[in-house]
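Visitor: Sharing a sequence plus its predicted fold:
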Amino acid sequence: MTTATKRDLRHAARARRRELARTMDDAARDAAAAAITEAVLRFVPEPCRVAVYESLPDEPPTGRLVETLVAAGHEVVVPVVLDDFSLEWRYAVPGTSGDRATVRRPSRGGHGGHGGHGPDAADGQGWLGTDTLATCDLIVTPGLSVDAHGTRLGQGGGCYDRALLHRDPATPVVTLLHEGEQSTTDLPADAHDVPVDGYVTTTGRVVRLR
């Protein structure tokens, strides 16, 4: 039997997500948002810095999670993908929806390092630097699937695998999935892939792997 490649798996996962996004109504999205928020809050009992992301329409919704974390006194940072596929970080703005304008940004003369000298650092946008995950107490990542070993299937740019190299090894990393997206077989893994510590599904299920 031929082993599926990452490209094959991504193609199938994206097709499932497109169909799910097409059929999911507002009530189901609200329920998923509430379940994710309640589950992730179990990881953050005290005020801390949390890295999340602004979800796209077919991803598990993170808007309510961001709003709840900020309201609870946590510091929340979200990524912006630069044109070299590194991740620059900024403070989350509750109520912002993820779209191409908010999650992608050209590098404009180099990207952030320590001290937040990233793109448009002087324009008041609050760029924090590409090494921001070193300062986070919890990291919530997107992903198309996760297997029992913590191997995460991402979108293919390697953004998070590079960004996660900055994190403190003791900082937990969890991925958000739609219920049913977890893999029952081993996903293909490359040497640069960084495993995650668990995942949270849109039904509120928390699975700790590492």
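Guide: Good, I have the coordinates.

Visitor: rest of the way, CA atoms for contacts and neighbours
Guide: Noted.

Visitor: How about the contacts made by the spatially most central residue of the chain?
Guide: Residue closest to the mean C-alpha point of the chain, counted by CA atoms, centre = their mean, is Thr141 at 2.3 Å. Going by CA atoms under 8 Å, 6 or more residues apart in numbering, Thr141 touches 52-53, 160, 173-176.

Visitor: Report the buried members of these.
Guide: Buried members of those, scored by 16 or more other CA atoms under 10 Å, are 52-53, 160, 173-176.

Visitor: before we go on, here's another structure to hold up against the first:
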Amino acid sequence: MTSVNKAAMRARLRQARRVVPDDVHAAEALLLNAHLAQVIDGGATVCGYVPVGTEPGSITMLDVLLQHGARVLLPVARTTDGDGPLPLMWGEYRPGELVRGRWGLLEPPAPWLPESAVGQASLVLLPALAVDLEGVRLGKGLGFYDRSLTNRNPQARLLAIVRDEEVVDRLPSEPHDVRMTHAITPQRGIISFPHRE
């Protein structure tokens, strides 16, 4: 699939999210929190993110992780001088201490951990516009996560957070795409994907 087709797919998925009523979004966020609580290992390190806009979930999922004894790391987006994406740096989540970063994203304040910190996580939560039954994730198209996941623990669970209708049969994939091991949706809960090398 060409980048033009991927762009059109992203636009359709974003539009579909924009028409989800606020009360449905809030109810789905609570369901996602309940499912997340089932996969947390106390004392584990989890790389998460703060959902923005129409992304499934809410910041309360980070609090659920903390309540279950997880250490939560959040991404810090950086770019090259030419505005190309660099691997994400990470910072510890502390409620009430997030600051607005680039693109208006909520991020932990400095000091940050190096990009290799993702390797400490046994669970990595990833934003996605869609994911297919082989674990191929369609992100926003900037490549931050694909660059960052090269540093992951090979045994880490990679969990895409999507709405139920965003789990699709097949998505286009590129050689650099890192496949998800799982997805989480409000109604279906945790979905496991076949392991692929």
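Guide: Happy to help now that I have it. The shown structure was predicted, so the numbers you read here are calculated from the model rather than taken from an experiment.

Visitor: Superposed, what's their TM-score?
Guide: After superposition, the two chains reach a TM-score of 0.84 (TM-score structural alignment, normalised by the length of the second structure), with 187 aligned residues with a CA RMSD of 2.4 Å.

Visitor: need the buried ones among the contacts of Thr141 of the first structure in a markdown table with distance to Asp83 of the first structure, can you?
Guide: Formatted as a markdown table, these follow (distance: CA to CA, whole Å):
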| residue | distance to Asp83 of the first structure |
| --- | --- |
| Val52 | 20 |
| Tyr53 | 17 |
| Tyr160 | 14 |
| Val173 | 24 |
| Val174 | 25 |
| Thr175 | 23 |
| Leu176 | 24 |
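
Visitor: follow-up on the earlier one: which of the contacts of Thr141 of the first structure fall within strands?
Guide: 173-176 (DSSP state E).

Visitor: Of the residues you listed, which is the nearest to Ala189 of the first structure?
Guide: Closest approach between these and Ala189 of the first structure, by CA to CA: Thr175, at 16.2 Å.

Visitor: Give the equivalent position in the second structure for the residue nearest to the centre of the first structure.
Guide: Aligned by TM-score structural alignment, Thr141 of the first structure pairs with Leu126 of the second structure.

Visitor: and if you look at Val196 of the first structure?
Guide: Correspondence of Val196 of the first structure to the second structure, assessed by TM-score structural alignment: Met180.

Visitor: give me the number of residues near its match?
Guide: Burial measure for Met180 of the second structure: 26 neighbouring residues, criterion other CA atoms under 10 Å.

Visitor: separation between the closest residue to Gly198 of the first structure other than its chain neighbours and Val44 of the first structure?
Guide: Excluding the flanking residues, the one nearest Gly198 of the first structure by CA to CA, 6 or more residues apart in numbering is Arg208, at 4.3 Å. According to CA to CA, to the nearest Å, Arg208 of the first structure stands 15 Å off from Val44 of the first structure.

Visitor: What of Glu181 of the first structure?
Guide: 24 Å.
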